[in-house]
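**Q** Just need the structure, nothing else, for what follows:
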Amino acid sequence: MDPTPIDITDDNDATDHLISTAVSGENSVHDVTFQFQLQQAIQASLKPKTDEEEDFMVYFKGLVSHETVTNNIKMSFVGIGVAICDSTGSCLFESSKSGLLEADGDGGRGAEGDRVELEALVEALGVADARLRLKRVRIVTDCDSVYRYLTGERHSTNHKIAALVDKVNLIKSKFVYHALFHLKQSLIMFVYRLARNAIKSETAKWVGSNSDSDVTVTEQCRICFEYLETGQLFPVNKCQHRYCFSCIGKHIEAKLLDGKLPECPHEKCDSKIGIESCKKLLKPELYRSIMRSRVNEAFIPPTDKVYCPFSDCSALMSKTEVKVHTPTSSFITVGDTGM
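**A** A predicted model of the protein is given here:
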């Protein structure tokens, strides 16, 4: 017999209904027990979680921008974006900060960006702990180096970065639960915008204008670590990781020459770079040459493929081509191609 439907709007009414059903013999004891357990499960799922049971998402982004301001003075600016959301995606806290980049004599290539990213995370976790009094947090980052610092896979020789990592770990220990997630940049673009807008606002103060049109924000290519204007960086279509055109062009060329469709060079990112994008980023003659090689390779059966043994060549040929261009010799045994 099918279980009798239950109105879950009132716990007591539902329980009374189940008991009366059992007494009247309309259902078996097994059916009544099942319905009672189902009722409890439904009510538990509908019960709102308390702050101590709910996981809150912590998003952060720290950017560095090198600008030329009034009288050709070069200055370095910092922008930080922070957002904290509940489990439904509703934003509980959002802020941005800006300022001048503090000189770091201990810095290496890429150290500035990592340091500002960690400073943004310290800011975000400080708000989650001291201001919002959260107990459970999920920390989200798109920065591979920061992710590796926090998981212990990588250790920095930069004393400021090491001190910031220790500070982050100290704050994390105050939460009942914390977890770290490495996501694509496209999924946290809102904190990117907060950081970028903070830099624009700060730069405007130094160029003597309140108009954003007079401000050019630069970003760092994560391959060569050069700072370039945003328009000089290529955004991978799906994930939006950004690299300078020179670096991404070399990456695409190497992958295509290897016979592979290039992926985003960001570690652990599997976004593909489409053929149309490849065509735009390579010189026309280079693109045609690579594509011609790929087409020729496709027409050679796998069992007939032979590669030139010279380390600086490795050109692909077919066994038929090799035999045609190999001079006959009495020293060559039957079946030997003479390569």
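
**Q** Every contact and neighbour count from this point should use C-alpha atoms.
**A** Fine.

**Q** what about the strands in this structure?
**A** 56-69, 73-85, 91-100, 136-141, 177-182, 218-220, 227-229, 233-235, 242-244, 305-307, 316-318 (DSSP state E).

**Q** for the second one, packing partners?
**A** Taking 3 or more Cα pairs under 8 Å, 6 or more residues apart in numbering; DSSP states H and E as contact, the helices and strands that strand 73-85 lies on are strand 56-69, strand 91-100, helix 111-126, helix 189-207.

**Q** Tell me what angle the first one forms with strand 136-141.
**A** The one in question is strand 56-69. Orientation check (axes from the mean of the first three to the mean of the last three Cα atoms, to 10 degrees): strand 56-69 against strand 136-141 gives 30 degrees.

**Q** to compare against the first, here's another:
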Amino acid sequence: MCETSYRIYCKGLVSEEVVKDETRQIGGFGVAICDPEDNRLYEMRKALGDEESTQQEVAELAALVHGLKWALELDLARVTFFCDDSNILEYVTGKAEPNESSVATLVKEVALLQSRFSSCEALPASVSSGSITFVLEHARAAIASQIRWREGDVYMETCPICCEDVPCDDKFEVPGCFHRFCVACIKRQVDEALDWHKPVKCPSLGCNSVLQSEDCEGVLDPVRLRHMAEYLSESALLDHMTRQEERRIKKQETTGCTWPPVECTVTMEKTKLIEYSKTFFADAELLGGARKCMGCGYCFCANCRTEWHYNMTCDVFRETETYKSSPAGCYEAMAKSLGWRRCRNCKSMLASDGDRGCNRITCSSKRR
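**A** Down below sits the predicted model:
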């Protein structure tokens, strides 16, 4: 009978925290040992020592060492441990050698511990894995336990942004990265981001976690919460339409073709497309911008790049509800609200960078 192979998830973190006006490097780790179906059997969180809190790679490897030692103490013969850091994975699998001596020492210790198991394999961890998120929570909790102190019956923490001492219950924890700040600083972060039409990122330096509107329920007032939800919805649409625009420009620059919606992958030479379209429209001599895709058969306008609008100019069609509710119409409305404009020559969308950019732009097609 084959022995059960257990799964080990480890996460070490290093964070620069402010504790009573003193800035310190603080480390913590979380470990979870699971069965083959990822059901958690054992879990722990602990603070890392001062030497283990010097850098992130050291913390990651220290957490792994703690996890493997614990598995040996539990007499687990077969284990698989998962790394969400690609560098750590390459170190422990022998595909790369670390430059730092402290990191190299820990890599050797991991190798020695691996040799004590009958089977010990290292695999990459999925970022979306629930167990990885779980041990990350443990690591952040281990750090949080070191930066709080008690005043009477209340536990206090220092906000790393404003350096004010506030009750732990009044701190806001960013989902995903679990960095903690006072509510007042989070509100300011939201206000500044929305005023500049930017995503609301975690204020911690170097962190790329993005706050969603549902994360801020109970913190923001209903009006600001609605503004945040509207921005996120508009931003998602803008990202989608921008990707479509980029694909359109890429096709234009590389093939010189006119095309139907992005979903159709057929590209066509302009002259051939015009000749092909003439056979499907009654007034061939007055074809104008009418085109029919040679692949999917979609009828579109080559001038305004939307569906073909019979007996209607492009300007008139743009005023109809059909156009306004279309992806192209939504994109135009969004671009207008942000102050974007189309180049008169190549029709590419141009975005202004507020007061920081230059207003003089030369069309790229004219430079070629």
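
**Q** Can I get the strands of the first structure in a markdown table including mean neighbour count and distance to Gly152 of the first structure?
**A** Below are those laid out as a markdown table (neighbours: other Cα atoms under 10 Å; distance: least, Cα to Cα, whole Å):
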| stretch | mean neighbour count | distance to Gly152 of the first structure |
| --- | --- | --- |
| strand 56-69 | 24 | 20 |
| strand 73-85 | 21 | 23 |
| strand 91-100 | 17 | 28 |
| strand 136-141 | 21 | 15 |
| strand 177-182 | 14 | 12 |
| strand 218-220 | 23 | 24 |
| strand 227-229 | 18 | 28 |
| strand 233-235 | 19 | 29 |
| strand 242-244 | 25 | 26 |
| strand 305-307 | 16 | 43 |
| strand 316-318 | 16 | 43 |
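
**Q** Adding distance to Asn197 of the first structure, write the ones you listed out as TSV.
**A** Shown next, in TSV, are the strands of the first structure (distance: least, Cα to Cα, whole Å):
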stretch	distance to Asn197 of the first structure
strand 56-69	11
strand 73-85	8
strand 91-100	8
strand 136-141	19
strand 177-182	24
strand 218-220	12
strand 227-229	15
strand 233-235	18
strand 242-244	18
strand 305-307	53
strand 316-318	51
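
**Q** so which of those strands gets nearest Gly338 of the first structure?
**A** Relative to Gly338 of the first structure, the nearest member of those by Cα to Cα is strand 305-307, separated by 12.3 Å.

**Q** hmm, back to that, relative to Ile161 of the first structure, which of the strands of the first structure is closest?
**A** strand 56-69 (13.5 Å).

**Q** compared with the second structure, how much does that closest one deviate?
**A** Compared with the second structure after the fit, strand 56-69 of the first structure shows a mean deviation of 0.9 Å (mean Cα distance after the TM-score superposition for the first structure).

**Q** start and end residues in the second structure for that strand, please.
**A** Mapping strand 56-69 of the first structure onto the second structure (TM-score structural alignment) gives residues 6-19.

**Q** next one: the matching stretch to chain centre, how far?
**A** Remark: stretch 6-19 of the second structure is offset 20 Å from the chain centroid, using Cα atoms, centre = their mean, to the nearest Å.

**Q** and what of stretch 85-92 of the second structure?
**A** On Cα atoms, centre = their mean, the centre of stretch 85-92 of the second structure falls 22 Å from the chain's centre.

**Q** matching residues in the first structure for that stretch?
**A** Stretch 85-92 of the second structure corresponds to residues 143-150 in the first structure, going by TM-score structural alignment.

**Q** so how far is Arg40 of the second structure from Tyr9 of the second structure?
**A** Per Cα to Cα, to the nearest Å, Tyr9 of the second structure is found 10 Å from Arg40 of the second structure.
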